[in-house]
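Visitor: what's the 3D shape of this:
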Amino acid sequence: MERRTLLRVAVVGTAAAAFGGASWREAFAAGAQPGPSPYGPLEPVNPSGLMLPKGFTSRVVARTGQKVAGTAYTWHPAPDGGACFADGTGWIYVSNSEVPATGGVGAVRFASDGKIVGAYRTLANTNVNCAGGATPWQTWLSCEEVDRGYVYETDPFGVKAAIRRPAMGRFKHEACASDPDRKVIYLTEDVPDGCLYRFKPTVWGDLSSGTLEVMVGATSQTSGPVTWKPVPDPDGSPTATRNQVSGAKRFNGGEGCYYAAGVCWFTTKGDNRVWAYDAATSTISLTYDDSLVNGTPPLTGVDNVTRSSGGDLFVAEDGGNMEICIITPNGIVAPFLRVPNQSGSEITGPAFNPAGNRFYFSSQRGTSGTSGGGITYEVTGPFRR
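Guide: Model (predicted):
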């Protein structure tokens, strides 16, 4: 069936249950559509340089090349994927560095009142660390976005040394998401004919060995059942992992990936889509496609994705008009924030702290448009929980 025909009838389907039932099925009969944000319109630019809804405030947490306030750590270039981890009554935000040869991961530690109390490196001298994902055992998986790149398992607390995890496959990694219910980790691949993978560790909690699988289905398929098959050679040489399994489903530039409530959401930048994989039924569906939007799409250049405890998806733009947009459980797509005057950058690393009342992200290249211009922000306010 042709792509457009499939898209017109695609629904989120069983993924709806994770967002609140029938409202999702009704809302996505033609895909998520623009509408009024539950947070209201964006206010004028604030002192931090952001446009936010009424009731929200922001601050700059770190700038590339400058020491994080009150610490000896110089914030890394090109901040990218990130996540938060509970740390006693406080929390830690980790951030990748998407530069060649000297990439890695940095971290900022916060006290319970939000005060910065530390910053440090947890991984150094790796290659183009783009996104990644948190594990249930409190580690951060940092992914290299280069041909035959590795996944590194890092310690957000800065105590244990990072460990390379080749069993998770060598390819142009983007993001990953842990599914503790099925004891697998999903991984996206950032190439125009990339795949969606899942890694099944031999022992859950130990990533030293396991089976790498690839999703199998028609490349044109946008809804319905899919299957998985093992990748014979996760090392990816001489044959790339995406070309080893006949019938592997292709995705146009895999980006962000996030798992919650039985669903793995992932994005593809080449066609501006947000996908949902229902793990219980092994089916896929579309949550958003900008080509199906009535009027001007509010969300373009889809990239990193996260989810609030209230069920809203927060999707960052690489390009577009530098917004983070929300997709609500009733199928509304709307801007949540905008970063004006930074058109040469992209938004990266969206993540909530454990309490869900503080939100972190970066403008990877800031106002300079270079890897040395990165800015990491914190937004505080009445998030829906």
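Visitor: alpha carbons only for contacts and neighbour counts from here, please
Guide: Will do.
Visitor: From the chain's centroid, how far away is stretch 68-83?
Guide: Centre-to-centre, stretch 68-83 and its host chain are 18 Å apart (CA atoms, centre = their mean, to the nearest Å).
Visitor: buried stuff in that stretch?
Guide: Within stretch 68-83, the residues scored as buried using 16 or more other CA atoms under 10 Å are 68-69, 73-83.
Visitor: Check stretch 254-271 too.
Guide: 254-260, 262-271.
Visitor: Hmm, Glu346 and Ser363 touching each other?
Guide: Yes. Using CA atoms under 8 Å, Ser363 is in contact with Glu346, at 5.7 Å.
Visitor: Which parts of the stretch 151-300 of the chain are strands?
Guide: 151-154, 163-164, 173-179, 184-189, 196-203, 206-216, 224-225, 227-230, 254-260, 263-268, 273-278, 283-289 (DSSP state E, counting those that start in this stretch).
Visitor: Second chain to compare with the first, below:
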Amino acid sequence: MIVERRTFLRTAVIGSSAAAFGGTLWRGAAFADPAQPAPGPYGALQAANGNGIQLPSGFTSRIVARSGQTVPGTSYRWHSAPDGGATYADGSGWIYVSNAEVSPSSGGGASAVRFDSSGTVTAAYRILGDTNNNCAGGATPWKTWLSCEEVTRGYVYETDPWGVNAAVRRPAMGRFKHEAAAADPDHGYVYLTEDESDGRFYRFRPTTWGNLSSGTLQVLVAGSGTSGPVSWANVPDPAASSTQTRHQVSGAKVFNGGEGCFYAAGTCWFTTKGDNRVWAYDATTSSISLAYDDSLVTGGSAPLTGVDNVTRSASGDLYIAEDGGNMEICLITPDDTVAPFLRITGQSGSEITGPAFSPDGSRLYFSSQRGTSGSSSGGITYEVKGPFRG
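Guide: Okay, here's the model as predicted:
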């Protein structure tokens, strides 16, 4: 009865917001309505393999690195609590970067693994150190990694995936409990999520695109609904010298526990863990809508809970990692269906983090932050290879 009442109340809110926006919900080209459960495009999950991962037929997995152990083929010891990640083309190979969501004394920062054209690991190294609880982040079009501190008045650090250039702190992007970042080269913004129960959704416009040393931080302003047009307002004091950024602009829209975000094809998708929602911000029309809401799932239980990091494949499918839940990465298709893509077994004390595709789209990287031990020192970083649709 509690779930049914929650669903009713949330549906009522969405209905009232539709009226507030003139009786019609915004319907984006990528996702028209909140996704509903349906069979996934790759079929049912098979029995767990030797790595404890259930995958669709035709897919395989391998372990790339384990926290506290040297990355095979290198002398580098992998960091604890692997979190947000991204990939970068590197000649005929590629690089996967990963944050460490631990304190400076425990090795907070970010690391990278380099692969050759066959997927063999050739190097691993540190790209950021002495930072605090770096959770998620985002890749930039100019091939840097934005690593975000998930602490009060945390910073964004711009890092070099190749490990050549020193990391640079970017205070102009605001000081708050940062979660993830997504660069929008089409409109010249970087979107930012905030992991607070009364968090906000931000965007940063650099003075010069490609240079994050200066610019304007804005916060999304809208009504109480979940769909329709939105606007933006400047944050008066991005440094949060006396007032937290989320409390500086009257009318700024509240998002319950901002997590991952990813930009592609004119849309920034972002997740909120407090209400298990996946949002879509249409950057061209400046509108928001829901791509998924667990309380609006009909005809059975919600397959996706504990929404967290998100990425997107070339086919337009969203891959959302669960923080808890069934330890799944779920797939939301442009046809508004949602289904598990993989499930990690025997690791109920962990969460899935850092999903990112190799540049050619044939491999998916991600981590189990605390692995089988349930401790940050037990993290495992995986690769899944298979016939991903393009």
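Visitor: And the buried residues of stretch 68-83 of structure 1, which two are furthest apart?
Guide: Using CA to CA, the two most remote members of those are Ala69 and Gly81, lying 21.1 Å apart.
Visitor: ok, back up a step: out of the strands of the stretch 151-300 of structure 1, which gets nearest to Asn341 of structure 1?
Guide: So among those, strand 254-260 is nearest, using CA to CA, at 24.1 Å.
Visitor: What span of structure 2 is that closest one aligned with?
Guide: With TM-score structural alignment applied, strand 254-260 of structure 1 matches the range 258-264 in structure 2.
Visitor: Now tell me what touches that stretch from outside.
Guide: With CA atoms under 8 Å, 6 or more residues apart in numbering as the test, stretch 258-264 of structure 2 has contacts from 136, 138, 179-184, 191-196, 199-201, 268-273, 307-312.
Visitor: which position in structure 2 aligns with Ser112 of structure 1?
Guide: Per TM-score structural alignment, the equivalent position to Ser112 of structure 1 in structure 2 is Ser117.
Visitor: what about that match, is that helix, strand or coil?
Guide: Following DSSP: H, G, I helix; E, B strand; the rest coil, we place Ser117 of structure 2 in the coil state.
Visitor: One more: Ala19 of structure 2?
Guide: Going by three-state DSSP: Ala19 of structure 2 is helix.
Visitor: where's it relative to Leu290 of structure 2, distance?
Guide: Separation of Ala19 of structure 2 from Leu290 of structure 2 (CA to CA, to the nearest Å): 16 Å.
Visitor: who are the neighbours in contact with Gly224 of structure 1?
Guide: Counting by CA under 8 Å, 6+ apart, Gly224 of structure 1 touches Thr283, Ile284, Ser285.
Visitor: looking at it, the first one is touching Pro225, isn't it?
Guide: Yes. Look at Thr283 of structure 1 against Pro225 with CA under 8 Å: they come within range, at 4.1 Å.
Visitor: Give me the more crowded residue out of the two.
Guide: Thr283 (20 against 15; other CA atoms under 10 Å).
Visitor: where's the more buried one relative to Asn294 of structure 1, distance?
Guide: The span separating Thr283 of structure 1 from Asn294 of structure 1 equals 26 Å under the rule CA to CA.
Visitor: same deal with Phe110 of structure 1?
Guide: 42 Å.
Visitor: Between these two, which has more neighbouring residues?
Guide: Counted by other CA under 10 Å, Phe110 of structure 1 and Asn294 do not tie: Phe110 has more neighbours, with 20 against 12.
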